[in-house]
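Undergrad: okay, structure incoming, though there's no sequence with it:
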């Protein structure tokens, strides 16, 4: 027996009709009858007398109604009280972001399992200096970012949350569009773009530039940019989860696998707060 059944029972008893109760409860008469049948089987006594003259409580049903009504109201009062306690303790966490990413699911898990409320702050200036300054002056608690050497040079900490794979995105008309996987040497001779300039986050990519002579350039991420690049016959390299939204463009994995990690940058004094978040939701791994 659950709270929905109890609530419906109380309404039916007060109204005295399945037909009228279905309008109040926004469900069907058949569903309500089945719920009452289930309750009566569980209780092992009838709650209602059903006749052509109407629906009314049995003696046992009346006692059950009187007791349960008080208990149900006490339950509702307790839930209300607990919600007030919970929301009075809710803490906002401000996270700076360049764009909406696959980390949203992790943020939702944190909120679902804790008293934290995630406030996503999209950067108004797509520059490292601007976002680091927000982190330094306390405008944000964390910065969603890639693992990057310059973070540590500035005294920040970094924790990986999501691990993904890099893929190639291209037009369905591209010469490589029918490949199941693409090997690095097969990208030689093509114009390739990725979301950032040379950094530790893209070290593997620029390693192929040095080794195989890739024609690779950094080009800031945006939906319009990627569509234009690919429709012009070029290739854009992006994480697998982010690339999934670009259907009907072709998304082809690179082999051997090139991992891509995304996580949170923070000042050392925010370590305790991050650990609370990690206890509420485990990092995602592909």
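TA: Yes, it's here. Please read these numbers as outputs of a predicted model, since none were measured by experiment.

Undergrad: contacts and neighbour counts: CA atoms only from here.
TA: OK.

Undergrad: who's in contact with residue 237?
TA: 166-169, 192-195 (Cα atoms under 8 Å, 6 or more residues apart in numbering).

Undergrad: nearest to residue 119, of those?
TA: residue 195 (24.4 Å; Cα to Cα).

Undergrad: any buried residues in the host helix or strand of residue 121, and which?
TA: When secondary structure is defined by DSSP states H and E, residue 121 falls within strand 116-122. Neighbour-count burial for strand 116-122, counted by 16 or more other Cα atoms under 10 Å, picks out 116-118, 120-121.

Undergrad: please apply the same query to stretch 190-201.
TA: Buried, per 16+ other Cα under 10 Å, within stretch 190-201: 192-195, 197-198, 201.

Undergrad: so which of those residues comes closest to residue 185?
TA: residue 192 (12.7 Å).

Undergrad: surely the closest one is in a helix?
TA: No: read with DSSP: H, G, I helix; E, B strand; the rest coil, residue 192 is strand and lies in no helix.

Undergrad: surely it meets residue 217?
TA: Yes: taking contacts as Cα atoms under 8 Å, residue 192 lies within contact range of residue 217: 6.5 Å.

Undergrad: hmm, back to that, next SSE after the strand holding residue 121?
TA: helix 128-136.

Undergrad: next secondary structure after that next one?
TA: strand 142-146.

Undergrad: just the angle between that next one and helix 128-136, please?
TA: Orientation check (axes from the mean of the first three to the mean of the last three Cα atoms, to 10 degrees): strand 142-146 against helix 128-136 gives 140 degrees.

Undergrad: A further structure is provided below for comparison with the first:
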């Protein structure tokens, strides 16, 4: 693609002055002069003769001007052809999103590179991720939608899809705004002495099981309330309506207006990333490559 300084160069040549070129391009006279000085530095020769009667092309500048017109026209033709090809080879990637598994992380990644890959379009597909149907949702990867973002430490989840980790996921505790711990900036296990911790039952999540063992082996007196393997809105409502502490994650900090999410200072981490089908389509494979996955 041609250097944008060529647009200013051609405007100067065709108007015969820096001032008129600036007016045509809706920029300042100073900006035009700086751009032309920059261009001549890159070219390593003088394109203009600056005199009291005006500015004129040097012999080298005249040759450059003629060749630049040809080059710019060819560049525009190439770009137009490429755009037509991109328009006829559009691929739609369906991104699932829900209350507990929002697509923001994927869209943040995509926004940084979308201009480079115009052949892909994103379609956001909402889904309901209550604890009764989340496994059915995962079975729909590749049919209803192509990818979703979420934590994936569940053995049942991993049986149903492939997974690419974007980052380790620290554990937090969610408590009601009236809870004695609500104003804490962070929590240690000893801070939880005397509390009832709501967390998923043992067996499906190695990371949760590691946290469970940490609570059991600590010197603090901590009661554990077993939850189903997957949370839904009723889980957060129960935490809000009791004095219990809910083992949670940072991305859920805004799920419930009456809950405060506080970092938990422990070593075990879960995992956050992109879930996609066991046998993804070629479109999805190419899209994931764009994301460097």
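TA: Right, received. Where do you want to start? In this text the structure is predicted, and so the values were computed from the model without any measurement.

Undergrad: ok, back up a step: what helices or strands is the strand holding residue 121 of the first structure leaning on?
TA: strand 91-97, helix 104-112 (3 or more Cα pairs under 8 Å, 6 or more residues apart in numbering; DSSP states H and E).

Undergrad: that older thread, which of the contacts of residue 237 of the first structure sits closest to residue 279 of the first structure?
TA: Closest approach between the contacts of residue 237 of the first structure and residue 279 of the first structure, by Cα to Cα: residue 166, at 28.1 Å.

Undergrad: need the counterpart of that closest one in the second structure.
TA: When the second structure is aligned by TM-score structural alignment, residue 166 of the first structure is paired with residue 171.

Undergrad: in this structure that match contacts residue 269, no?
TA: Yes: counting by Cα under 8 Å, residue 171 of the second structure touches residue 269, with 6.5 Å between them.

Undergrad: pick out whichever of those two has more residues nearby.
TA: Taking neighbours as other Cα atoms under 10 Å, residue 171 of the second structure and residue 269 compare with residue 171 leading, 24 against 17.

Undergrad: name the nearest residue to the more buried one, sequence neighbours excluded.
TA: residue 249 (5.2 Å; Cα to Cα, 6 or more residues apart in numbering).

Undergrad: list the residues that contact the aligned partner of the one you found in the first structure.
TA: By TM-score structural alignment, residue 249 of the second structure lines up with residue 239 in the first structure. Each residue near residue 239 of the first structure by Cα under 8 Å, 6+ apart is listed here: 164-167, 260.

Undergrad: same check on residue 31 of the second structure?
TA: residue 22.

Undergrad: how close does the helix or strand that it is a member of sit to the first structure?
TA: Residue 31 of the second structure is located in helix 29-43, with elements delineated by DSSP H and E. Once the two models are superposed, helix 29-43 of the second structure sits on average 1.9 Å from its counterpart in the first structure (mean Cα distance after the TM-score superposition for the first structure).

Undergrad: can you pull the buried residues of that helix?
TA: Applying 16+ other Cα under 10 Å to helix 29-43 of the second structure flags 29, 32-33, 35-36, 39 as buried.

Undergrad: which residues touch the next helix or strand after it?
TA: Where DSSP H and E defines the elements, the next helix or strand beyond helix 29-43 of the second structure is strand 48-51. For strand 48-51 of the second structure, the external contacting residues (Cα under 8 Å, 6+ apart) are 55-58, 61.

Undergrad: which of those residues count as buried?
TA: Judged by 16+ other Cα under 10 Å, buried ones among these: 55-57, 61.

Undergrad: okay if I get the residues you listed as a markdown table plus distance to residue 143 of the second structure and secondary structure?
TA: Formatted as a markdown table, these follow (distance: Cα to Cα, whole Å; DSSP: H, G, I helix; E, B strand; the rest coil):
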| residue | distance to residue 143 of the second structure | secondary structure |
| --- | --- | --- |
| 55 | 64 | strand |
| 56 | 64 | strand |
| 57 | 62 | strand |
| 61 | 59 | helix |
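
Undergrad: how many residues are close by the residue nearest to residue 115 of the first structure when sequence neighbours are not counted?
TA: Closest residue in space to residue 115 of the first structure, ignoring its immediate chain neighbours: residue 90 at 4.8 Å, by Cα to Cα, 6+ apart. By other Cα under 10 Å, the residues close to residue 90 of the first structure number 14.

Undergrad: and residue 90 of the first structure, what does it touch?
TA: 115-117.

Undergrad: one more pass at 10 Å, please.
TA: 84, 111, 114-117 (Cα atoms under 10 Å, 6 or more residues apart in numbering).

Undergrad: do residue 182 of the first structure as well
TA: Here residue 182 of the first structure is in contact with 167-168, 176, 252-256 (Cα under 10 Å, 6+ apart).

Undergrad: which one of the buried residues of helix 29-43 of the second structure is nearest residue 233 of the second structure?
TA: residue 35 (57.6 Å).

Undergrad: how close does the closest one sit to residue 42 of the second structure?
TA: Applying Cα to Cα, to the nearest Å, the value for residue 35 of the second structure to residue 42 of the second structure is 11 Å.

Undergrad: check residue 137 of the second structure too.
TA: Distance, residue 137 of the second structure to residue 42 of the second structure, using Cα to Cα: 56 Å.

Undergrad: that's a strand at residue 275 of the second structure, yeah?
TA: Yes: under three-state DSSP, residue 275 of the second structure falls within a strand.

Undergrad: what sits against it?
TA: 96, 138, 141, 146-152, 157-158, 160-165.

Undergrad: one more: residue 259 of the second structure?
TA: Counting by Cα under 10 Å, 6+ apart, residue 259 of the second structure has contacts 173-179, 182, 236-237, 239-241, 245-246, 252-253.

Undergrad: what does residue 237 of the second structure give?
TA: Residue 237 of the second structure neighbours (Cα under 10 Å, 6+ apart): 176, 255-256, 258-259.

Undergrad: tell me the one of those residues nearest residue 67 of the second structure?
TA: residue 255 (60.3 Å).

Undergrad: name the SS class of the closest one, please.
TA: coil.

Undergrad: if I look at it, how far off is residue 17 of the second structure?
TA: For residue 255 of the second structure, the distance to residue 17 of the second structure - Cα to Cα - is 60 Å.

Undergrad: burial measure for residue 104 of the first structure, as a count.
TA: Neighbours around residue 104 of the first structure, by other Cα under 10 Å: 12.
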